[in-house]
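In: From the sequence below, what's the structure:
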Amino acid sequence: MSSSLTLSDVTFTWPDGAPAFDRLSLTLGTGRTGLVGTNGSGKSTLLRLLAGELRPTTGSITTPGELGYLPQNLVLDTGRRVDDVLGVTAIRAAIRAVEDGSATEEHFATIGDNWDVEERIRAILDRLGLEAVRLDRLAGELSGGELTLLGLAALLLRRPAALLLDEPTNNLDLRARELVHREVAGWGGILVVVSHDRELLRLVDRIAEVRDHEVTLYGGNLADYEHAVEVAQEAARRHVRAAESDVKRQKRELVEAGIKLARRARYGQQMWDRKREPKVRMRKRQEDAQIAAGKYRNLHTDRLEGAVEALKAAEELVREDAEIRVELPETTVARGTDVLRIDAVPRFGPAVDLHVMGPERIALTGPNGSGKTTLLRTIAGELPPKSGEVGLFVPARLLPQRIDALDDTLSIVDNVRLVAPSLTDNEIRARLARFLFRGKAADREVASLSGGERFRAALATLLLTEPTPRLLLLDEPTNNLDLASVRRLTEALLAYRGTLIVASHDRPFLADIGITRWLPLRD
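Out: Next up, the predicted model:
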């Protein structure tokens, strides 16, 4: 039995012919591996290949034994009982038969070495914060976060040789995230986790980056990986600068060579006109000069072409790392300006007494179900409060968790045109360019965008809406965004000059955007 997950010359192509991986060879041994890459790069595809959900087009995959796989969008039959989800219904029934004195050989075979299964279940559920969940309860009675933790508990109970987790902390509140972090930190076997959760990625032993249909391994955690990439990128940028200088030099030398050859040609013509030498010798001299000139010109042309190729090769090593630029002076909120006053009870959640002034940046925290989304929707005017008042003194916009405010059938430009009718086409395109939608990219249909691109388009549309929002309400904005998209969102929010209220469990993100006040909500 193999002691590692091994891919040998694996090629995988989707039915429509789109390539995912081409002759990929990779070995992942004992320890925690963080799988990172931009949205759509193939992280989940690689995990599904490892889990056996997808079969490689060519090549082979070797596993160390039973695998435990937790998909990103875990779907459980809500009519199933918890013990059925955990896969222990038959074992529990067999143990009851033994206790009742009605056991058969089949019951003992079902139990095997699992006499302590209920104790182990209870220990795992307690460890994952599910101490109140009864085994006879229906899965449909649990929250989305509890279902994710239950799915993880089912894997841990099986004690697999390798654990494969796809975005296990998505949509989990802070406490649940910490519990998953603890399980990952304590895992002693092979673990591969796809995640953009930076706190979780600080716990891994290596990073596997999926990029351009290839996988590159980096030793150490997220910080080590980011440092290694930055060192490599700085070296690549130096190569580009050196290659650009060489191209300029070769162009200059080619021009100088042309001037020199032109001078020689004029001198030769003058000698011919004066006929100071016999014609045979002059014709031979002219032929020799033409051959030499051709070689000289070809030499400099080849050097220039080589320099241009070297520049292209150097540029390919530099990653696209453009930054979002938000230049909307009308979003500025002067210090001391009244932005929001709340003295109300939202439809779902606790009473809120809040006064927001000036360009504050408020983090809305609390467990899932504590009313964060309801409060944001109440501030935005989408929900009336159960009682009390909400006073909003500046234009406000809400970016919800589910980015469904865009019209999928329209282009990015046309979506912005709907909310900013006074802007000309050139003005819209100039502003979309600041969000990295340049040229034809702004004409793409929203339905064709990746998750990160869709988020950028939604953020651009939100900020370009008339009147421009001076209070921005964000509901779990980093969910489902890759690390690069989170960096770009952070850049955009740092450039925003209005007031922010952000509901998020992503503590590094909240720290990076300069939160000035924390508002915890409780059940």
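
In: Going by C-alpha atoms from here, please, whenever you check contacts or count neighbours.
Out: Noted.

In: any chance you could map the strands in the stretch 51-200 of the chain?
Out: Using DSSP state E, counting those that start in this stretch, the strands of the stretch 51-200 of the chain run over residues 58-62, 67-70, 162-166, 190-194.

In: for the last one, packing partners?
Out: Contacting strand 190-194 under the criterion 3 or more CA pairs under 8 Å, 6 or more residues apart in numbering; DSSP states H and E are the following elements: strand 31-36, helix 43-51, strand 162-166.

In: Looking at those, which is nearest to Ala185?
Out: strand 31-36 (8.2 Å; CA to CA).

In: the helices in the stretch 201-350 of the chain, which residues?
Out: 222-274, 279-316 (DSSP state H, counting those that start in this stretch).

In: Ok, which of these comes nearest Val88?
Out: Per CA to CA, nearest to Val88 of the helices of the stretch 201-350 of the chain: helix 222-274, 37.0 Å.

In: what's the angle from the closest one to helix 279-316?
Out: 170 degrees (axes from the mean of the first three to the mean of the last three CA atoms, to 10 degrees).

In: Against which helices or strands is helix 222-274 packed?
Out: strand 214-219, helix 279-316.

In: In CSV: these, plus distance to Gln270 and mean neighbour count.
Out: Conversion of those to CSV gives the following (distance: least, CA to CA, whole Å; neighbours: other CA atoms under 10 Å):
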stretch, distance to Gln270, mean neighbour count
strand 214-219, 63, 16
helix 279-316, 11, 15
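
In: I have a second one here; can you model it like the first so I can compare?
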Amino acid sequence: MSHAPTHVTCSDLSFEWPDGTPVLDGFHWTVGPGRTGLIGLNGCGKSTLLKLIAGELRVAAGQISVAGSVGYLPQDVTLDTGARVDEVLGIRDTRTALHAIEAGEATEANFAAVGDDWDVEERALATLDQLGLARIGLDRTVGELSGGEGVLLRLAALLLARPDVLLLDEPTNNLDLRARRRLYAAVESWTGVMVLVSHDRELLDRVDQIADLREGEVRWYGGNFTDYEALLAAEQEAAERMVRVAEGDVQRQKRELSEAQMKLARRKRYGQKMYDNKREPKIVMGARKRAAQESAGKHRIMHTEKLTEAKERLDQAVEAVRDDAEIRIELPATQVPPGRRVLTMTDLHLPHGARVSGTWELRGPERIALVGGNGSGKTTLLRTIAGLAPPSSGEAVTHVPTRYLPQRLDVLDDGRTVAENVARFAPHATNNVIRARLAHFLFRGGRADREAGTLSGGERFRAALAALLLAEPAPQLLMLDEPTNNLDLASVRQLTGALESYEGALVVASHDVPFLESIGITRWLLLDGELRSTTAEEVRESHWEH
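Out: As a prediction, the model looks like this:
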């Protein structure tokens, strides 16, 4: 780490997608040492901001200043399956030179390649051990690792490089519980500048401050995510109280304006009566009438202005109250009667060794949590049930309409709009019906006409979920594979709300235990070589994650 003050500064930053959709406009932000949790609704620009800072995207206007070196872990880590571990760690050339010197090839080129890094192997192995990867060694190829191990290996390369600024985008995606704990420890021990985008509450409770990106601006909150929620709740309570006060003020101003108009009308009638009866000289009555009209005009303007000001205060108060819309759906066709057979698995053996012995059944609207370590075969099992992958032996039979939402959300055609994608799954539904249903998934108006390829992670998930739940026939068995990956915390709440109204059977493979507990799981199943029952408590205390 460098000893100079390290920071990232964004000045008057602007960025838009090729189709003209603006993401950031005149954006200003400075982040210094410490662990910063960057949060915000899906589509607000969190991942885009990290890519801009990392140099993965080019700004349209403004500038980014970084004091120090930058390390970046993207949401979707893709590694060359043929590469060796030491290549990914960036130390292969140094190791090769080191081994050559040890074998007697003391050339100037080899000494130059090693430089001062004589303990590179020890440091690399220590870093791998810190992240629970000691067993993989430095000579294996990436193709031999699981997806979660690949994420940790990329993180190990960053930790080994010791950048001044570390950017992590949803680093717990695809990590099992044990790997997450290793990541938590690595985050807690970080001493430089860290900007962390995540939906993982436990990870966000390990940061020093929260930066809330909303409508193109950042608001800072000291402390971790739990502190942020407490502060936000207090803010929202105060904001809602201000709305009630402002509403009362608007009503009072309306009453006062109405009363003033009634008084003026009475005065006008009285003046007209006096004029008609000609009880005073004409010149006096004319002057009195002009004065009364002038006074009435001022009075009316004053009360109208007060009402306008009261309405403006109400608008400002309402704007201060957050309205993170929720998915609202009614899916009566998904209902499964209690006791109805939904899924049967018989002596099922999967290609990588996992199995379901004997006969296993799912009946009625059960909610199954499928848990297990990375590489245990959860995704393979779901794909086999969905008919997308053949078993080695045995069979899986579904007895109701079934839909499967994979981790990669590749059920969508990127070149089609959201509405067109849903129409593919519901060919008999009219365009008006599709748009009305999509509105419940927060795709209103022009949002339904956006191409799937331009959507953020959370928006893409909502579109994919809409396509499956609105499909014909309606799914009575829904299988979700790591559904909270790439979702912000508001979107996780939206997903929880959507699943509350789903009345079919549900199988969810996930490492996100708090999420699983929030959706009313009725049975916990562990896939660890063989499928067996477990409990939420056993999952939390597990040592089978590897």
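
In: After superposition, what is the TM-score?
Out: Once superposed, the chains reach a TM-score of 0.90 (TM-score structural alignment, normalised by the length of structure 1), with 521 aligned residues with a CA RMSD of 2.8 Å.

In: Please produce JSON lines containing the helices and strands packed on strand 190-194 of structure 1, extended by mean neighbour count.
Out: Converted to JSON lines, those look like this (neighbours: other CA atoms under 10 Å):
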{"stretch": "strand 31-36", "mean neighbour count": "25"}
{"stretch": "helix 43-51", "mean neighbour count": "20"}
{"stretch": "strand 162-166", "mean neighbour count": "24"}
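
In: right, and the helices and strands packed on helix 222-274 of structure 1 - which one's nearest Thr378 of structure 1?
Out: Nearest of those to Thr378 of structure 1, taken as CA to CA: strand 214-219 at 45.0 Å.

In: angle of that closest one against strand 31-36?
Out: Going by the same axes, to 10 degrees, strand 214-219 of structure 1 makes 130 degrees with strand 31-36.

In: corresponding residues in structure 2 for strand 214-219 of structure 1?
Out: Counting by TM-score structural alignment, strand 214-219 of structure 1 pairs with residues 217-222 of structure 2.

In: distance from that stretch to structure 1 after superposition?
Out: Mean deviation of stretch 217-222 of structure 2 relative to structure 1 after superposition (mean CA distance after the TM-score superposition for structure 1): 1.6 Å.

In: re earlier: I'd like the helices and strands packed on helix 222-274 of structure 1 laid out as TSV, including distance to Leu423 of structure 1.
Out: Below are those laid out as TSV (distance: least, CA to CA, whole Å):
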stretch	distance to Leu423 of structure 1
strand 214-219	42
helix 279-316	36
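
In: Which of the ones you listed sits closest to Leu473 of structure 1?
Out: Nearest of those (CA to CA): strand 214-219, 36.9 Å.

In: Run through the neighbouring helices and strands of that closest one.
Out: By 3+ CA pairs under 8 Å, 6+ apart, strand 214-219 of structure 1 packs against strand 19-28, strand 206-211, helix 222-274.

In: rewinding a little: using TSV, lay out the strands of the stretch 51-200 of structure 1 together with distance to Leu311 of structure 1.
Out: Below are the strands of the stretch 51-200 of structure 1 laid out as TSV (distance: least, CA to CA, whole Å):
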stretch	distance to Leu311 of structure 1
strand 58-62	35
strand 67-70	44
strand 162-166	38
strand 190-194	34
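
In: of the ones you listed, which approaches Phe509 of structure 1 most closely?
Out: Of all the strands of the stretch 51-200 of structure 1, strand 190-194 comes closest under CA to CA, at 18.2 Å.

In: Just to confirm, what residue range of structure 2 does that closest one align onto?
Out: Taking TM-score structural alignment, strand 190-194 of structure 1 hits residues 193-197 over in structure 2.

In: And the matching stretch against structure 1, how far off on average?
Out: Mean deviation for stretch 193-197 of structure 2: 2.0 Å (mean CA distance after the TM-score superposition for structure 1).

In: For Val371 of structure 2, the count of nearby residues, please.
Out: Counted by other CA atoms under 10 Å, the residues lying close to Val371 of structure 2 total 27.

In: Map it onto structure 1.
Out: Match for Val371 of structure 2 (TM-score structural alignment): Thr365.

In: which residues touch that match?
Out: 372, 503-505, 518-521 (CA atoms under 8 Å, 6 or more residues apart in numbering).

In: make it 10 Å
Out: If a contact means CA atoms under 10 Å, 6 or more residues apart in numbering, then Thr365 of structure 1 has 173-174, 371-372, 502-507, 518-522 as its contacts.

In: thinking again about what came up before, right, so of the helices and strands packed on strand 214-219 of structure 1, which gets closest to Ile190 of structure 1?
Out: strand 19-28 (7.6 Å).

In: That closest one vs structure 2 - mean distance after superposition?
Out: Mean for strand 19-28 of structure 1 is 3.2 Å (mean CA distance after the TM-score superposition for structure 1).
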